[in-house]
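>>> Got a sequence here, can you model it:
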Amino acid sequence: MSASPLCTVDDLAESKAELDEIRHHLHQHPELSYEEADTSSFVAAKLEGWGYTVTRHIGGHGLVASLTAGHGTRTVGIRADMDALPIHEQTGLDYASIRDGKMHACGHDGHTTVLLGAARQIARTRNFSGTVHLIFQPAEEAGSDSGAERMIADGLFERFPCEAIFGLHNHPGVATGTFGFRAGPLMAACDTVKVRITGRGGHAARPHLAVDPVVVGSSIVMALQTVVARNVDPNEAAVVTVGAFHSGHAANVIPESATLDLSVRSFSPKVRETLEARIRALVAAQAESYGASAEVEFIRGYPVLVNSAAETEFARSVAEELVGPEHVISPFPPIAGSEDFAYYLQKIPGCFVRLGNGENRPMLHNARYDFNDDNLTIGAAFWTRLVERFLPKDSA
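I've put the predicted structure just below:
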């Protein structure tokens, strides 16, 4: 008996209306990081209804749905994120968020629905041999102590062993249904730096009797512009952005202190260390030169997301089979944004995939953003076919 045909996008056509309904429900009911109780319960109920063994409350509101078929012993994991953002939605959609100040502005409602669509198709056809673990993760947007970290700490891979793990994120600015792949570093490490400058307050008319933290902070801001330009290899990529500068309240008062908040991005551990060292040194030197002092808090965020070569090539081949090479970008350009999927890839090999959300659609984290429903069946077919290819069905 020959193996069953692999999944195509057309095979998901009959599921499109149901997937639209699921996605719109999730979009209307967003929950922030660490608060995804309703979303998790909704997802778990769907999966249990399709025959999955669902384990809840992993690292908080995370869950894993497991399904075994055939006699195969191999395993694979696929992850979707579930949390929303603290943004007031401005889309005007009839399924817009009903929770004020909370919005699915990054497409996690779509990611979750895509994986649910695949879950339904995988359970229906069971065209694989082995075990698939579908990982629905909370708190990707947390920035630190994220859902991935918590699920790993809660024994994710010990309890649900995976030979490889795969994940997906939509990408506005790229044509709908176009897949992007890049082996090696794909997304940047993201660190936050908080600088507190202490000077000496005084009267604006007597600056010589004060130490002005505004001047000190301004000097630090300008000096920081040299870090990437003069301390990082031109063949490497890095970003140092001062996103906030706060000091003072009145025009005629020299304040006592000032604060700076920085976002720092890098694509290699070596560059990451260089950035921290140079930022600390520049801040201290600039403050001292003005007779002020400065404290630097360097908060490590998500690490560099590094796709493994073999799994990236495998996922790329699945996408080319599904949608054709003309709808695949490889290598995809590096992305300065960050993702806690990076923590999974530090533990086991895998690949994080980008899926075009449309060329002229609002960017991520925008109040007018919306996940493109045209991707629901495309993404679900991709995950289904990937499972079928990673865990090929027994032939007899």
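
>>> Please count neighbours and contacts with C-alpha atoms only from this point.
OK.

>>> buried sites along the longest helix seen in the chain?
As assigned by DSSP state H, the longest helix anywhere in the chain is helix 269-289. Neighbour counts over helix 269-289 (16 or more other C-alpha atoms under 10 Å) mark 271-272, 274-276, 278-280, 282-284, 286-287 as buried.

>>> Please enumerate the strands of the stretch 151-300 of the chain.
Here the stretch 151-300 of the chain has its strands, by DSSP state E, counting those that start in this stretch, at 165-171, 179-180, 184-187, 189-198, 202-203, 238-246, 253-254, 257-266, 293-300.

>>> Buried deepest among these, which one?
strand 179-180 (a mean of 28; mean count of other C-alpha atoms under 10 Å).

>>> elements contacting that one?
In terms of contacts (3 or more C-alpha pairs under 8 Å, 6 or more residues apart in numbering; DSSP states H and E), strand 179-180 is packed against strand 328-329, strand 350-356.

>>> what does it contact?
319, 327-332, 353-356 (C-alpha atoms under 8 Å, 6 or more residues apart in numbering).

>>> Got a ChimeraX select line for the buried ones in those?
To isolate in ChimeraX the members of the contacts of strand 179-180 that are buried, counting by 16+ other C-alpha under 10 Å, one can use:
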select :319,327,328,329,353,354,355,356
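
>>> what's the closest of the contacts of strand 179-180 to residue 304?
Using C-alpha to C-alpha, residue 353 is the member of the contacts of strand 179-180 that sits closest to residue 304, with 14.8 Å.

>>> this one as well, want them side by side:
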Amino acid sequence: MRPVAAPETQPPRAELKAAVELYLALHRAPELSGAEHSTAALLTDRLTALGLTVHPGLAGTPSFLAELRNGPGPTVLLRTELDALPVTEATGLPYASAVPGVMHACGHDLHAAAATGAAARLAATRADWQGRLLLLGQSAEETLTGARALADDGLYERFGRPDAVLAQHAAPLPAGTLAHATGGPLMAGSRTLEAVLHGRGGHAATPHLAADPLLMAASAVVRLHTLTARETAPAEGAVLTVGTLHAGTRANVIPDRATLSLGLRAFTEAALDRLQEAVRRVLAAESEAAAAPGPPELTVTARSPVLTPDPDLTASLRAVHAEHLGAGRVLAAVPSPATEDLTHLTRLADGTRIPLAYWMLGTTPAATWRAATAEGRTVPANHASDFAPDLRQALPAGITALTAAARHLFADGPHAVGAFPPSPEAAP
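You can find the predicted model right below:
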């Protein structure tokens, strides 16, 4: 076992300055899922300058893998996302998004800057560790398609399986804190569904000669939300959201079809299966009640498995984080119905699992948190137009958390990683 370097509470000033500048550049120029070409180029240029070897354009997407070999030892993969959201920023920050209608409203710019900052710290301290560092920049996490594309493209067949995967995610918690899972799931599994309701178009003046799919859709939206309120046990924590409804072109024309996009979230595959079947039943019933000319179509466009961090690895890294950041800044995470597609890269098709450590990174400024707590209101959260991480606290903590976790695994070797046993089921 190699000696472990003394705990660091934050990176050196020069490295932190470079990470801040990278974050600001990323935040000003967000890109949507699958189109993160400039984002990837900015990151890979920085990683190449740090001495990492970059493999760009994975799976025909902007995703990339950067590699730093430093002698024999474990392979540790850090994952960051690249994509932003179709949200118009309303933070009023001087470095707000310069791209109309697009914003880093989920903190992926923070993740990328922190992961690159950790790579810089590890590259500068190679004498303190041995092994192989991988940094994965993943496209299209927000659409829950990026990780699956990489798995299907044979990421690990090309570059080898890591001994552990590390990732973190911005969350509306006090800035500079970390929150780990306590042994069970951290994030829900999900299904994204696209539904088409078929009608019979016609003139608004003669609605009796038509079958109105917009009315079917409106009725279905109300009924669909009862599936979690009245057909699902509250303890299951299931969530159903109708995110879009599109139908029609003019007020005097009854359309011939309506489309809905739905998101299902739950902490078991059985619950997701049950919800999906209930959605099909409700849509079919509304179509039949309206004498639709044909049954509805229902397609699964994306899915993500439940995300459960390795409990042994999580316990060891919680202690590492407490040592570096202070025990008061390391919290217990409440399971969240938020979803994440990274499990496609840790629960593999051959039934094996790669140990995953995944924690939440607090981003809410202290003053905002105190005021909201005192007044009994919520704080700006992910996907909101006013989501604005406290950069001074969150970024150093994110860099330190990844760096300390990687060093721990490199120093202690493969036996530091608590491996999952083979899974009896293949990854979906």
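
>>> Output the buried residues of helix 269-289 of the first structure in a markdown table; the columns should cover distance to residue 206 of the first structure.
Listed next are those as a markdown table, based on distance: C-alpha to C-alpha, whole Å:
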| residue | distance to residue 206 of the first structure |
| --- | --- |
| 271 | 43 |
| 272 | 42 |
| 274 | 39 |
| 275 | 37 |
| 276 | 36 |
| 278 | 33 |
| 279 | 31 |
| 280 | 31 |
| 282 | 28 |
| 283 | 25 |
| 284 | 25 |
| 286 | 22 |
| 287 | 20 |
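
>>> Just the closest of those residues to residue 34 of the first structure, please.
Nearest member of these to residue 34 of the first structure, counting by C-alpha to C-alpha, is residue 272, at 28.1 Å.

>>> Compare the helices and strands packed on strand 179-180 of the first structure and give me the one nearest residue 205 of the first structure.
Closest of those to residue 205 of the first structure is strand 350-356, at 56.3 Å (criterion: C-alpha to C-alpha).

>>> Output the strands of the stretch 151-300 of the first structure in a markdown table; the columns should cover distance to residue 77 of the first structure.
Output for the strands of the stretch 151-300 of the first structure, formatted as a markdown table (distance: least, C-alpha to C-alpha, whole Å):
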| stretch | distance to residue 77 of the first structure |
| --- | --- |
| strand 165-171 | 5 |
| strand 179-180 | 19 |
| strand 184-187 | 19 |
| strand 189-198 | 23 |
| strand 202-203 | 61 |
| strand 238-246 | 31 |
| strand 253-254 | 57 |
| strand 257-266 | 27 |
| strand 293-300 | 27 |
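
>>> what about the ones you listed, which gets the closest to residue 80 of the first structure?
strand 165-171 (6.5 Å).

>>> what's the angle between that closest one and strand 350-356?
Going by axes from the mean of the first three to the mean of the last three C-alpha atoms, to 10 degrees, strand 165-171 of the first structure is angled at 20 degrees with respect to strand 350-356.

>>> give me the stretch of the second structure that strand 165-171 of the first structure matches.
Taken onto the second structure by TM-score structural alignment, strand 165-171 of the first structure occupies residues 165-171 there.

>>> That stretch against the first structure, how far on average?
Following superposition, stretch 165-171 of the second structure is found to deviate from the first structure by 0.7 Å on average (mean C-alpha distance after the TM-score superposition for the first structure).

>>> Contacts made by that stretch with the rest, please.
Applying C-alpha under 8 Å, 6+ apart, the contact partners of stretch 165-171 of the second structure are 76-80, 106-108, 110-111, 346, 354-364, 381-382, 398, 402, 405-406.

>>> I'd assumed residue 23 was in contact with residue 110 of the second structure.
Yes. When contacts are counted by C-alpha atoms under 8 Å, residue 110 of the second structure is listed as touching residue 23 (6.2 Å).
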